[in-house]
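[1] no letters, just coordinates:
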């Protein structure tokens, strides 16, 4: 299993990034990556929300993107601000929907919006990045 990589971004903020296959089992690996990054930055209080957010974003990419892989990124632009992103090669933008009663799906982005301080989509020349930000108290 490939290990996540840590690297300084051109802006100087630390980050973790991992390419994953577009398969349902990648959700668990993405959650672990988020938990590792948050623990390294002493932002453990964000771990549960971060894991749930990345689960929803990766699940959406697995379900809707058409590429063989996706990339999960976790960056820390400020000491207590974390941005979790999922990059895929689909140019189709995500839509927040009202789930039908009894539906087993369709609530993911509404949940992301409820948990995140902010969220959005960046269009890329070859796809998109869907991201969500969390703000913590921090101890480090």
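    Okay, I see it. Since the model is a prediction, treat every value here as computed from it, not as a measurement. Numbers count the residues shown, from 1 in each chain.

[2] please count neighbours and contacts with C-alpha atoms only from this point.
    Noted.

[3] now the longest helix anywhere in the chain: buried residues?
    Identified as the longest helix of the chain according to DSSP state H is helix 47-64. Buried positions in helix 47-64, judged by neighbour count with 16 or more other C-alpha atoms under 10 Å: 47, 49-62.

[4] and here is the other one:
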């Protein structure tokens, strides 16, 4: 009889919505069995998404989930209002902010937003 398949590696982490959350989220990614280039892309993506959760959430907890399969999917949930993603274009001139989602769009194979009455999940997938 063949051995039972191993479940895909997963990560779930609950974070306080404060300035330390992006760094804690990046450090948690070290547990995933992925290569250096993928980990670096994930670190940027997760940093941006968690920072957005801190800035735009209602101040409660933020949840980071990651699942490894044919792609690595990361999801960041916060208790703030959701939004419809628009074109991901970098701001020009001296505008401060607004670069996070264009970075996510540039690094991810695909990304999106799932909303509900209890908050917002922004997800992204990168090649494993």
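    Good, I have the coordinates. Keep in mind the model is a prediction, meaning the values are calculated, not measured.

[5] let me see the TM-score of these two.
    In this superposition the chains share a TM-score of 0.83, using TM-score structural alignment, normalised by the length of the second structure; 120 aligned residues with a C-alpha RMSD of 1.8 Å.

[6] corresponding residues in the second structure for the longest helix of the first structure?
    Using TM-score structural alignment, helix 47-64 of the first structure corresponds to residues 39-56 of the second structure.

[7] next: stretch 101-119 of the first structure.
    Under TM-score structural alignment, the match for stretch 101-119 of the first structure in the second structure covers residues 93-111.

[8] thinking again about what came up before, by how much does the match of helix 47-64 of the first structure deviate from the first structure on average?
    Here stretch 39-56 of the second structure, set against the first structure after superposition, deviates by a mean of 0.5 Å using mean C-alpha distance after the TM-score superposition for the first structure.

[9] residue 118 of the second structure versus residue 81 of the second structure, what's the distance?
    Taking C-alpha to C-alpha, to the nearest Å as the measure, residue 81 of the second structure falls 8 Å from residue 118 of the second structure.

[10] neighbour count winner among the two?
    residue 81 (15 against 12; other C-alpha atoms under 10 Å).

[11] would you point out which residue is most central in the second structure?
    By C-alpha atoms, centre = their mean, the second structure has its centre lying nearest to residue 46, at 3.8 Å.

[12] for stretch 17-30 of the first structure, buried residues please.
    17-20, 22, 26-27, 29-30.

[13] unless I'm mixing things up, residue 38 of the second structure is touching residue 127, no?
    Yes: if you go by C-alpha atoms under 8 Å, residue 38 of the second structure and residue 127 touch, sitting 7.2 Å apart.
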